[in-house]
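Undergrad: Fold the stuff below for me.
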Amino acid sequence: METTDAAFEPPIVPADTAARNARRQVRVRAPGKINVHFQVGPPRADGYHRVASSYLAVSRYEEVVVTARPGTAAQDITVSLAEASSLGAGALAGIPLDGSNLAVKAALLVAQLAPEATGVHLEITKHVPIAGGMGGGSADAAAVLVACDALWNTALSREELSRLGAQLGADVPFALMGGAAVGLGVGDELTAALAPTPLHWVLVPADFGLSTPVVYQRLDELREAAGTVVAEPEQVATEVLAALRTGDAAALAPWLHNDLQAAALDLAPGLAAVLDDGRRLGSLAQLVSGSGPTLAFLAADAGHAQELAAALQDSGHRAWAVEGPVHGAHILA
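TA: Alright, predicted model coming up:
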């Protein structure tokens, strides 16, 4: 499999004693993702599905500030949402601020390994759509893993952080890794893919979310109703990896694919009209990102992405021009 540039690995954290003692707050940024190519096998006995996915980290980020609370127990974790969050108040209202939040679970996992652990406060700035098929919650968790590792001086390796992340969800290890990758198994068996040249996209979020388990269930129902028999996917098409390697948007366009798209469109039929708008306005290709309902439109280059975003906005849609691949979870301050 391809190998990626080392720039996509989490940064090395200073280990000198003075830096450790001075560190009381860590700010980390982690990217959302899109699935450029996504194949889904039949349901397994455990209810999960084997997948073959081509992940791409894109420049729509979550930011988390983790602040130590000296004198409190490691289990004493509080959460708030930053005013700088760009998502609507209605969407933010649905985010749990208790122990069910993946970010809190991430902090607790690191605390179990950190002799210096104390209570912390997590301030999350949300920019990735919630329940939007872009792994926003997983990005939060990845950011907290990196931040708490730095804050408490646990000095965990990337592999150790990834193993912790896999306990929280299949998308967390990729939010740590960033860049481009092939995901097998349930999406957690990651192999980095070479993608040195950015590809440009326009994302159109929805005003609602879709539950990933519900989308998978609907896919199974649609396949059963149609009598469709599918094999377990073994690998992403080599044409996808070749297009990522060369950064050739035109070569990638015919290979954009998402097995979950039919289920997402069945649950949210209005998305089809937005896909048609993007096609009409000149996107090279278009698809539902992951389990949806965020839509991704492939552009020829940066200028085309800006033009396409403006045209979609003029048609009444929210639209963001982004690029990928970008770095995984990394410390800002």
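Undergrad: going forward, measure contacts between C-alpha atoms and count neighbours the same way
TA: OK.
Undergrad: Find the nearest non-adjacent residue to residue 244, please.
TA: Excluding its sequence neighbours, the residue lying closest to residue 244 (C-alpha to C-alpha, 6 or more residues apart in numbering) is residue 195, at 5.0 Å.
Undergrad: now the one you found, what's its secondary structure?
TA: Following DSSP: H, G, I helix; E, B strand; the rest coil, we place residue 195 in the coil state.
Undergrad: Can you report how many residues lie near it?
TA: Applying other C-alpha atoms under 10 Å, we find 25 residues neighbouring residue 195.
Undergrad: Check the gap between it and residue 51 for me.
TA: For residue 195, the distance to residue 51 (C-alpha to C-alpha, to the nearest Å) stands at 21 Å.
Undergrad: and stretch 147-162, which residues are buried?
TA: 147-156, 158, 161-162 (16 or more other C-alpha atoms under 10 Å).
Undergrad: One more, so I can put them side by side:
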Amino acid sequence: MHTIKAHAKVNIFLKITGHKDGYHTLFSRFMRVEDLYDTITFEPCECDTFTIEGCDDVPFESNTIFKAYKALNEHTGDLDILNFFYKHKVVVTKRIPSQAGLGGGSSDAAAFMRLVKEVCNLMISTQELAKLGSTIGADLPFFIYNYPSANVSGFGEIVEPFEEEPLSLELYTPDIGCDTAVVYKTFKEHLLDNITLCSSIGWEKLDSKTLLELIADPIILNDLYKASLIAYPELKNVAKEGWFFSGSGSTFFRLV
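TA: From the prediction side, this is the model:
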């Protein structure tokens, strides 16, 4: 068997910088969550077709792992990938909650791509893999580079490692799912015209602990928080003082 961890992430800050070609551009600090991860395993199995177990709540065609499999096949044309998955199935052990702003689906797909590269000896660089991953989802390049912390910008394809001590974080995910597409659509309709690009100048140089202590306001740190509150007003009832908001939600986090 071949196994890899697919870690969750939090957004220390997330600022929307514009809208182009139907997508939002961003400026964010991603931090890997060391103690929360899904597990992707390639188990020996005679399979007639590409097989994924453990993601029954996601339609097969919509599964990011399946999208990653298709993208790798189309990009590389490597028959070793096809042959490998006639003899192995993909088993996903889920621990990262869905629609929680933690990047679970993207992390799973990125970990899958990294493991396929290893087991099939693909002649593809990490940079090329990240570029391919960006066609599947904006968070994939960060997970493919696998940095503990990074400044992420553009459509998510610009990933610059940030050297800092790992933070000890406590996560709190209420029983509310926030659909990323809905949150971004809400932001575009209600908040896009009010973005202030100068509000986060210099943030990329500050370590995450300093940022959380210095700014200390989850709405200022994360532009998508206000959009999530508009789209999912029930979040107001579960928000806690001193907690920050990750991505498009619904997970809150704080320093411990």
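Undergrad: Narrow the buried residues of stretch 147-162 of structure 1 to those in helices?
TA: The helices, defined by DSSP state H, take in 147-151, 158, 161-162 from the buried residues of stretch 147-162 of structure 1.
Undergrad: can you pull out the helices in the stretch 201-333 of structure 1?
TA: Counting by DSSP state H, counting those that start in this stretch, one finds helices in the stretch 201-333 of structure 1 at the ranges 212-226, 238-246, 249-252, 261-267, 271-280, 302-314.
Undergrad: Kindly reformat the ones you listed as a markdown table containing distance to residue 137 of structure 1 and mean neighbour count.
TA: Output for these, formatted as a markdown table (distance: least, C-alpha to C-alpha, whole Å; neighbours: other C-alpha atoms under 10 Å):
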| stretch | distance to residue 137 of structure 1 | mean neighbour count |
| --- | --- | --- |
| helix 212-226 | 12 | 16 |
| helix 238-246 | 26 | 18 |
| helix 249-252 | 28 | 18 |
| helix 261-267 | 19 | 20 |
| helix 271-280 | 22 | 16 |
| helix 302-314 | 25 | 19 |
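Undergrad: Now check residue 96 of structure 2 against structure 1: what is it aligned to?
TA: Under the alignment (TM-score structural alignment), residue 96 of structure 2 maps onto residue 128 of structure 1.
Undergrad: give the contact list for its match.
TA: Listed by C-alpha atoms under 8 Å, 6 or more residues apart in numbering, the contact partners of residue 128 of structure 1 are 32, 60-62, 87, 134-136.
Undergrad: How about the secondary structure of it?
TA: Taking three-state DSSP as the rule, one finds residue 128 of structure 1 in the coil state.
Undergrad: what's the spacing between it and residue 104 of structure 1?
TA: Going from residue 128 of structure 1 to residue 104 of structure 1 by C-alpha to C-alpha gives 18 Å.
Undergrad: what does residue 262 of structure 1 give?
TA: Applying C-alpha to C-alpha, the value for residue 262 of structure 1 to residue 104 of structure 1 is 33 Å.
Undergrad: Same question for residue 114 of structure 1.
TA: Distance of residue 114 of structure 1 to residue 104 of structure 1, computed by C-alpha to C-alpha: 15 Å.
Undergrad: mind checking the SS state of residue 53 of structure 1?
TA: When the rule is three-state DSSP, residue 53 of structure 1 gets the label strand.
Undergrad: Quick check: the aligned residue for it in structure 2?
TA: So residue 53 of structure 1 corresponds to residue 28, using TM-score structural alignment.
Undergrad: what sits against the nearest residue to that match once chain neighbours are set aside?
TA: Spatial nearest neighbour of residue 28 of structure 2, excluding adjacent residues (C-alpha to C-alpha, 6+ apart): residue 14 at 4.3 Å. Going by C-alpha under 8 Å, 6+ apart, residue 14 of structure 2 touches 26-29, 221-224, 247.
Undergrad: got it, and residue 170 of structure 1?
TA: With C-alpha under 8 Å, 6+ apart as the criterion, the residues that contact residue 170 of structure 1 are 186-188.
Undergrad: Provide a list of residues in contact with the counterpart of residue 216 of structure 2 in structure 1.
TA: Using TM-score structural alignment as the criterion, residue 216 of structure 2 maps onto residue 254 of structure 1. By C-alpha under 8 Å, 6+ apart, the residues touching residue 254 of structure 1 are residue 285.
Undergrad: Repeat that for the one 3 residues further on.
TA: The neighbours of residue 257 of structure 1, taking C-alpha under 8 Å, 6+ apart as the test, are 36-39, 287.
Undergrad: Quick check: the farthest pair among those residues?
TA: Maximum pairwise distance among these (C-alpha to C-alpha): 13.1 Å, between 39 and 287.
Undergrad: Can you check which residues contact both of the two?
TA: Joint contacts of residue 39 of structure 1 and residue 287 (C-alpha under 8 Å, 6+ apart) are 257-258.
Undergrad: if we can go back for a sec, would you tell me which of the helices of the stretch 201-333 of structure 1 gets closest to residue 200 of structure 1?
TA: helix 302-314 (5.8 Å).
Undergrad: Give the aligned equivalent of residue 211 of structure 1 in structure 2.
TA: Correspondence of residue 211 of structure 1 to structure 2, assessed by TM-score structural alignment: residue 179.
Undergrad: In structure 2, what sits opposite residue 168 of structure 1 in the alignment?
TA: Aligned partner of residue 168 of structure 1 by TM-score structural alignment: residue 136.
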